[in-house]
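In: sharing a model that was predicted from the sequence below.
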Amino acid sequence: MHDVEAQIEAIEKAALIRPMPELGTVEVRGADRLSWLAGMVTQHVAELKPGEGRYALHVTKTGRLVAELWVAVLEDRVLLGLDHERRDEIVGVMDRFLIMEDAELTVPSEPHGWWLAHGPAAEAVVAA
């Protein structure tokens, strides 16, 4: 589906599923993973449950944009989808803020494929 009007209609009335090949993955593990991440991004992620996710921004204390992220919470870890070309740089920036927290950033050995689902029927389409 390349027609912009059809994509807008899908987002408004049904579902638009879109691959995101530009995203690389970072895993956040440890007991403090969500509370630490909540202090690093612009969205409320601390209350997310396994299977939930959010779009968020990582900004400096002065509000300068560092990275945009897709946050996906799993049972034992959090996956961050971010620009794969800047992944190592972003991990380095975020890792500097891990001081006393029980959290660890790692790049998974196996690549992940990211797909975004938008629209009122997105949840049902993904579940099918």
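Out: Received it, and whenever you're ready, just let me know what you need. Worth saying up front: this structure is predicted, and the values here are computed from it rather than measured. Numbers count the residues shown, from 1 in each chain.

In: okay, CA-based contacts and neighbour counts for the rest of this
Out: Will do.

In: this protein: helices as residue ranges?
Out: For the chain, the helices defined by DSSP state H cover 4-13, 33-38, 87-95, 122-127.

In: in the second one, what counts as buried?
Out: Pointing back at helix 33-38 there. 33-38 (16 or more other CA atoms under 10 Å).

In: list the helices and strands it packs on?
Out: On a contact count with 3 or more CA pairs under 8 Å, 6 or more residues apart in numbering; DSSP states H and E, helix 33-38 meets no helix or strand.

In: could you do the third one as well?
Out: Contact analysis of helix 87-95 by 3+ CA pairs under 8 Å, 6+ apart lists strand 23-29, strand 104-106 as its packing neighbours.

In: try the first one
Out: Under the contact criterion of 3+ CA pairs under 8 Å, 6+ apart, the helices and strands touching helix 4-13 comprise an empty set.

In: rerun that using 10 Å as the cut-off
Out: strand 16-19, strand 115-118, helix 122-127 (3 or more CA pairs under 10 Å, 6 or more residues apart in numbering; DSSP states H and E).

In: could I get the ones you listed as CSV with distance to Tyr55 and mean neighbour count?
Out: Below are those laid out as CSV (distance: least, CA to CA, whole Å; neighbours: other CA atoms under 10 Å):
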stretch, distance to Tyr55, mean neighbour count
strand 16-19, 15, 15
strand 115-118, 10, 14
helix 122-127, 16, 12
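
In: now distance to Val45 too, for the ones you listed, in CSV please.
Out: Compiled in CSV, the helices and strands packed on helix 4-13 are given as follows (distance: least, CA to CA, whole Å):
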stretch, distance to Val45
strand 16-19, 23
strand 115-118, 18
helix 122-127, 19
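
In: between these, which one is nearest to Ala10?
Out: strand 16-19 (5.5 Å; CA to CA).

In: out of the helices of the chain, flag the one nearest Val59.
Out: Per CA to CA, nearest to Val59 of the helices of the chain: helix 87-95, 10.2 Å.

In: ok now that closest one, how far from the chain's centre?
Out: 14 Å (CA atoms, centre = their mean, to the nearest Å).

In: try it against this one:
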Amino acid sequence: MSHAILLPERGVVEISGPDAISFLHNLVTNDIQSLAAGEARFAALLTPQGKILCDFLVFRRETTEGPLLLLDCPRSLAPELLQRLNRYRLRANATVADKSDAYESLAYIEEQTPQQENLLTLARDPRSPLMGWRAIAQRGTVDAPGDHASYDEHRISAGVPDGAVDFPYGDAYPHETNMDRLSGLDFKKGCYVGQEVVSRMQHRTVVRKRITPFRFDGETPPAAGSEVIAGEIKIGVTGSHWGKEGLALIRTDRLEDALAAGQKAQAAGVPLEFSVAKS
């Protein structure tokens, strides 16, 4: 039995027309040209300075009028994403529309392929095997009895940030949000907005700021947005949490220096234990 989880915080932007695929491919961080129906790509639209304006999952859907793209994005950012894509459209033969009122996003946290009717798209979540499947359907056509908390549990365990909570849109680089580790960056495709900055960061020895998992033992977790302190030095800020696990955007170099000096990290008085992967 497939248990869909409704993601009401997500919106959908549709791109259609003969140039839809090439138009988006030339703008975002991942390869859209090779995207096939039944697949999803994680990607982002960046500022020219290389910071994330909006991240999303991209699905390709085949129709009688040709392929179109569905972008599963934060619903609060859908109107702004629509405006920005239209600014770049110029002479491209493509139409961009906000379909958030007509479509809804669904997650399936399970290994087997969900057996559901009425889905417009269905694909493996490309960010992590722990994330299961993602789908888009006409609003109200799919029963979604699944628990959103189970989605957050898998997301946080997989180290997948939620941009609404875990990092600031417009002020975070893709590497800082682990897009390089979550299949969100293609370093072989051609130019796109912000590509030069992303390429420079890829070739650095160390990325100093990262979304980093933590564990805590207290009864009450630190609230999202709490300063993470090691000794007297601020090293980051907490984001989302579930159970005894959470994510924080931290300066990993400062954390490593603090640990080497025997100092412990804490936020809002709660001791935190970080798991830091090498960049």
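Out: Arrived safely, thanks for sending. Since this is a predicted model, take the numbers as computed values, not measurements.

In: that older thread, deepest of the helices and strands packed on helix 87-95 of structure 1, which one?
Out: Mean neighbour count (mean count of other CA atoms under 10 Å) peaks for strand 23-29 among the helices and strands packed on helix 87-95 of structure 1, with a mean of 22.

In: what sits up against it?
Out: Here strand 23-29 of structure 1 makes contact (CA atoms under 10 Å, 6 or more residues apart in numbering) with 33-34, 36-37, 69-73, 76-88, 90-91, 102-115.

In: adding distance to Thr62 of structure 1, write the helices of structure 1 out as JSON lines.
Out: As requested, these are exported to JSON lines (distance: least, CA to CA, whole Å):
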{"stretch": "helix 4-13", "distance to Thr62 of structure 1": "34"}
{"stretch": "helix 33-38", "distance to Thr62 of structure 1": "17"}
{"stretch": "helix 87-95", "distance to Thr62 of structure 1": "15"}
{"stretch": "helix 122-127", "distance to Thr62 of structure 1": "35"}
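
In: what's the closest of the ones you listed to Pro19 of structure 1?
Out: Here helix 122-127 is closest among these (CA to CA), at 12.9 Å.

In: possible to save the helices and strands packed on helix 87-95 of structure 1 as JSON lines with distance to Thr42 of structure 1?
Out: As requested, the helices and strands packed on helix 87-95 of structure 1 are exported to JSON lines (distance: least, CA to CA, whole Å):
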{"stretch": "strand 23-29", "distance to Thr42 of structure 1": "17"}
{"stretch": "strand 104-106", "distance to Thr42 of structure 1": "18"}
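
In: ok, which of the ones you listed comes nearest Ile8 of structure 1?
Out: Using CA to CA, the nearest of those to Ile8 of structure 1 is strand 23-29, at 22.6 Å.

In: against structure 2, where does the closest one fall?
Out: Counting by TM-score structural alignment, strand 23-29 of structure 1 pairs with residues 10-16 of structure 2.

In: list the contacts of Gln138 of structure 2.
Out: 99-105, 118-120 are the contacts of Gln138 of structure 2 under CA under 10 Å, 6+ apart.

In: Glu245 of structure 2 and Thr238 touch, don't they?
Out: No. If you go by CA atoms under 10 Å, Glu245 of structure 2 and Thr238 don't touch, sitting 11.1 Å apart.

In: between these two, who's got more neighbours?
Out: Thr238 (28 against 20; other CA atoms under 10 Å).

In: Asn93 of structure 2 maps to what in structure 1?
Out: In structure 1, Asn93 of structure 2 lands on Asp102 (TM-score structural alignment).

In: to what extent is its match buried, counted in neighbours?
Out: Neighbour tally, Asp102 of structure 1, other CA under 10 Å: 13.

In: so what's it up against?
Out: 29-33, 35-36.

In: which one of the residues you listed sits closest to Phe97 of structure 1?
Out: Comparing these against Phe97 of structure 1 with CA to CA places Trp36 closest, at 8.7 Å.

In: what's the burial count for the residue lying closest to that closest one once chain neighbours are set aside?
Out: Leaving aside its chain neighbours, Trp36 of structure 1 sits nearest to Glu101 (6.9 Å; criterion: CA to CA, 6 or more residues apart in numbering). Residues contacting Glu101 of structure 1 under the criterion other CA under 10 Å number 13.

In: Glu101 of structure 1 touches Gly39, doesn't it?
Out: No. At 11.4 Å, Glu101 of structure 1 and Gly39 do not qualify as touching, with contact defined as CA under 10 Å.

In: for the strand ranked longest in structure 2, name the packing helices and strands.
Out: Longest strand of structure 2, by residue count under DSSP state E: strand 52-63. Counting contacts by 3+ CA pairs under 10 Å, 6+ apart, strand 52-63 of structure 2 is packed against strand 10-16, strand 40-46, strand 66-74, helix 78-89, strand 119-124, strand 133-138.

In: mind listing what's buried along that strand?
Out: Buried residues in strand 52-63 of structure 2 (16+ other CA under 10 Å): 52-61.

In: most widely separated two among those residues?
Out: Pairwise over these, using CA to CA, the maximum falls at Ile52 and Arg61, 25.2 Å.

In: to Pro50 of structure 1, which of the helices and strands packed on helix 4-13 of structure 1 lies closest?
Out: helix 122-127 (14.9 Å).

In: which strands and helices sit next to that closest one?
Out: Using 3+ CA pairs under 10 Å, 6+ apart, helix 122-127 of structure 1 is in contact with helix 4-13, strand 16-19, strand 115-118.
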